[in-house]
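Student: I'd like to go over a predicted model; first the sequence, then the structure.
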Amino acid sequence: MSCLNLLLLSLALLLSSIPHFASASSSLEEANALLKWKATLQFQNNSKPLSSWRTLPAASTPCNSWFGVGCNHDSSIYMLNLTSSQLNGTLNQFPFSFLHNLSHLELSVNDFFGPIPAQIRLLSKLVYLDLSGNKLSGVIPPEIGMLASLQTLHLHQNNLNGSIPQAIGQLTFLYELALYGNSLEGELPPSFGNLRNLAYLYLDDNMLSGQIPHEFGHLVNLMGN
């Protein structure tokens, strides 16, 4: 093989390896951000649900070894499912700005407390969000209306208060919305009439008042409970 051909082959091999190193680097960045959040959490009954979450060597990913983590073909994290993991802490240090490809986030049935941060808007690819069965408090942040791809939103059985934000009406792909078992008050937002794909709506066990807006007549796909 000539020197030129050998050089071209070496260059081709180098270029083909760049996407792999880039994706591994991105995945490692996501993992390190999750480890910082883990350090803020406490675990009930001496449980160790996140014992598999450990510092990774360079060019490694959490895809095949970390509990509750699912990855895309490029090794980026698309799913985080930590339901019923006896976790205690807040979402204040959750790495919203690092998980660019997260589409499924399930943190239900734990002991998370405090507010839902406005930074949740940064999870722009979310399709499924379940924060139910915790002790989250404060208002539902209007920034949640920026999750344009969201299809399922479960915030039930928390300590949320205030009114239901009009911004939820921006979630036009929403199929299921569960807000029951909180301390929400005020009137139902007319913007709910924009949720033409909504099939399941659970609002009971709150302190809502007023009449049902006539815009609810647009919810033609709504199923009976």
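Tutor: On my side now, so go ahead.
Student: every contact and neighbour count from this point should use C-alpha atoms.
Tutor: Will do.
Student: if I've got this straight, residue 184 is in a helix?
Tutor: No: if the criterion is DSSP: H, G, I helix; E, B strand; the rest coil, then residue 184 is strand and not within a helix.
Student: check contacts around it.
Tutor: Contact analysis of residue 184 by C-alpha atoms under 8 Å, 6 or more residues apart in numbering lists 160-164, 206-208.
Student: try 10 Å
Tutor: Counting by C-alpha atoms under 10 Å, 6 or more residues apart in numbering, residue 184 touches 138-140, 159-164, 203-209.
Student: element containing the spatially most central residue of the chain, please.
Tutor: Nearest to the mean C-alpha position of the chain, by C-alpha atoms, centre = their mean, lies residue 105 at 3.4 Å. Using DSSP states H and E, residue 105 falls within strand 104-106.
Student: same check on residue 160?
Tutor: With DSSP H and E as the criterion, the answer for residue 160 is strand 159-162.
Student: chain center to the next helix or strand after that strand, what's the gap?
Tutor: Sequence order places strand 176-178 as the next helix or strand after strand 159-162, per DSSP H and E. Distance of strand 176-178 from the chain centroid (C-alpha atoms, centre = their mean, to the nearest Å) equals 15 Å.
Student: which residues in this structure form helices?
Tutor: Taking DSSP state H as the criterion, the chain carries its helices at 3-38.
Student: coming back round to it: packing partners of the strand holding residue 105?
Tutor: Here strand 104-106 touches strand 77-81, strand 128-130, going by 3 or more C-alpha pairs under 10 Å, 6 or more residues apart in numbering; DSSP states H and E.
Student: buried ones among the contacts of residue 184?
Tutor: The neighbour-count test (16 or more other C-alpha atoms under 10 Å) marks 138-140, 159-164, 203, 206-208 as buried among the contacts of residue 184.
Student: if I look at the nearest residue to residue 200 once chain neighbours are set aside, how far off is residue 150?
Tutor: Of all residues not flanking residue 200 in the chain, residue 176 sits nearest, at 4.7 Å (C-alpha to C-alpha, 6 or more residues apart in numbering). From residue 176 across to residue 150, the span is 10 Å (C-alpha to C-alpha, to the nearest Å).
Student: neighbour count for the two, which is higher?
Tutor: Neighbours per residue, other C-alpha atoms under 10 Å: of residue 176 and residue 150, the larger number sits with residue 150, 24 against 19.
Student: how close does the more buried one sit to residue 116?
Tutor: Distance, residue 150 to residue 116, using C-alpha to C-alpha: 16 Å.
Student: okay, one more to line up with it:
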Amino acid sequence: MCKTWLVISTMESSLCYLISKCLIILLCLCIHLFTRFLSSTQPLCHDSESSALLQFKQSLKIKESASKIASWKLGGDNNDCCLWKGIDCDENSGHVIDLDLSNSNLYGSINSNSSLFQLDHLQSLNLAFNDFSYSEIPARIGQLSRLTYLNLSSSVFSGKISPLICSMSSLQVPNLSNNSLDGSIPQRLFNFSYSLQVVNLKSNNLQGGIPQSWSEVNNLKLINLSQNKIQGQLPKSLAYCTALENLDVSDNQLNDVFPTYLAAQG
């Protein structure tokens, strides 16, 4: 009898232990799911940045039905601007770091007081394939000091490239191609950032020569200056751009399109 009681007691003890262990695991799972639910439902976007985005939207003419920013509005399920189309936020800080409004049917111009420049945590800005009505590229873009990627191609910009834009020391890939930019190519190209890898100024109206000082851009892999009005000769200093893999200067007015000192390097 005692032996039977001992077996039953041991079984009950094991069963209680198993049940308690299952309950602990279930509790941990519930806590994890509840934490994920809170993090997924809590708005990340900063109020100042959602306000800046809405002001930027209002400053432009937009074909609403075909634009990424048609859904940009506050209220209901739209209070988190990090969930708006064309926007990515840093998952830790909640700051807007990526703004992609390419092919968004934007019309008008971006003036120097635009609320766009309040988004000072931006790392990537893409406004390609819009229509900015032959306005100049606003110099204040140069104040977005964290930008590593800038794409303003095919967006009907004109005028000269501002020295302030060229002071952006974090840029890796600036693309200003297929616009109506004129004047000479800046001597101090994007502050000769060590991170600069690609420069695309294709299909503009840029004139003058290629600056000798470009040899200081040590990490450049691609330069596209094709379809401009560049004159003179390729500077010999380009031979010192040891990282350069692709140089396109076709359809210009250069005297020596592919000189022997660059041919020897390749």
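Tutor: Great, that's in hand. Owing to the predicted nature of the structure, the values given are computational and were not obtained by experimental measurement.
Student: so what sits against both of residue 176 and residue 150 of the first structure?
Tutor: Residues touching both residue 176 of the first structure and residue 150 (C-alpha under 10 Å, 6+ apart) are residue 128.
Student: which residue in the second structure lines up with residue 67 of the first structure?
Tutor: Alignment note (TM-score structural alignment): residue 67 of the first structure maps to residue 85 of the second structure.
Student: what's around the nearest residue to its match once chain neighbours are set aside, how many residues?
Tutor: Leaving aside its chain neighbours, residue 85 of the second structure sits nearest to residue 68 (5.6 Å; criterion: C-alpha to C-alpha, 6+ apart). A total of 21 residues lie near residue 68 of the second structure under the criterion other C-alpha under 10 Å.
Student: which residues touch residue 68 of the second structure?
Tutor: Contacts of residue 68 of the second structure by C-alpha under 10 Å, 6+ apart are 62, 84-87, 100-106.
Student: ranking those residues by neighbours, who comes first?
Tutor: Busiest of the contacts of residue 68 of the second structure [other C-alpha under 10 Å] is residue 106, holding 26 neighbours.
Student: what do we get in the first structure for that residue?
Tutor: The alignment partner of residue 106 of the second structure in the first structure, by TM-score structural alignment, is residue 87.
Student: wait, its match sits on residue 110?
Tutor: Yes: counting by C-alpha atoms under 10 Å, residue 110 is a contact partner of residue 87 of the first structure at 5.3 Å.
Student: now do the shared contacts for these two.
Tutor: Common contact partners of residue 87 of the first structure and residue 110 (C-alpha under 10 Å, 6+ apart): 43-44, 134.
Student: which stretch of the first structure lines up against stretch 231-245 of the second structure?
Tutor: Counting by TM-score structural alignment, stretch 231-245 of the second structure pairs with residues 209-223 of the first structure.
Student: if you count neighbours, what's buried in that stretch?
Tutor: 216, 219, 222.
Student: is it possible to get JSON lines of the residues you listed that adds distance to residue 38 of the first structure?
Tutor: Listed next are those as JSON lines, based on distance: C-alpha to C-alpha, whole Å:
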{"residue": "216", "distance to residue 38 of the first structure": "41"}
{"residue": "219", "distance to residue 38 of the first structure": "40"}
{"residue": "222", "distance to residue 38 of the first structure": "39"}
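Student: re earlier: ok, the contacts of residue 184 of the first structure vs residue 123 of the first structure, which is closest?
Tutor: Proximity of these to residue 123 of the first structure (C-alpha to C-alpha) peaks at residue 140, which lies at 15.7 Å.
Student: please name the residues that touch the aligned residue in the second structure for the closest one.
Tutor: Using TM-score structural alignment, the equivalent of residue 140 of the first structure in the second structure is residue 161. Counting by C-alpha under 10 Å, 6+ apart, residue 161 of the second structure touches 136-139, 176, 181-186, 206.
Student: how near is residue 172 of the first structure to residue 76 of the first structure?
Tutor: Distance from residue 172 of the first structure to residue 76 of the first structure, by C-alpha to C-alpha: 26 Å.
Student: the two: who's more crowded?
Tutor: Of the pair residue 172 of the first structure and residue 76, residue 76 is the one with more neighbours under other C-alpha under 10 Å, namely 25 against 20.
Student: how about the nearest residue to that one, chain neighbours excluded?
Tutor: In space, and not counting its chain neighbours, residue 76 of the first structure is closest to residue 27: 5.2 Å by C-alpha to C-alpha, 6+ apart.
Student: so the one you found makes contact with residue 63?
Tutor: Yes: at 8.5 Å, residue 27 of the first structure and residue 63 qualify as touching, with contact defined as C-alpha under 10 Å.
Student: that older thread, mean deviation of the strand holding residue 160 of the first structure from the second structure?
Tutor: Following the fit onto the second structure, the mean deviation recorded for strand 159-162 of the first structure is 0.5 Å by mean C-alpha distance after the TM-score superposition for the first structure.
Student: which residue numbers in the second structure go with that strand?
Tutor: Mapped onto the second structure using TM-score structural alignment, strand 159-162 of the first structure spans residues 180-183.
Student: stretch 185-197 of the first structure now?
Tutor: So stretch 185-197 of the first structure sits over residues 207-219 in the second structure, by TM-score structural alignment.
Student: ok, residue 176 of the second structure - contacts?
Tutor: Contacts for residue 176 of the second structure (C-alpha under 10 Å, 6+ apart) come out as 128, 137, 150-155, 157, 161, 199-204.
Student: from the chain's centroid, how far away is the strand holding residue 160 of the first structure?
Tutor: With C-alpha atoms, centre = their mean, you get 19 Å for strand 159-162 of the first structure.
Student: closest one to residue 22 of the second structure out of the contacts of residue 176 of the second structure, please.
Tutor: Minimum distance to residue 22 of the second structure across the contacts of residue 176 of the second structure is 52.9 Å, recorded for residue 150 (C-alpha to C-alpha).
Student: residues near the aligned partner of the closest one in the first structure, how many?
Tutor: By TM-score structural alignment, residue 150 of the second structure lines up with residue 129 in the first structure. Neighbour count for residue 129 of the first structure, taken as other C-alpha under 10 Å: 19.
Student: tell me the contacts of residue 129 of the first structure?
Tutor: Taking C-alpha under 10 Å, 6+ apart as the test, what residue 129 of the first structure contacts is 103-108, 147, 150-155.
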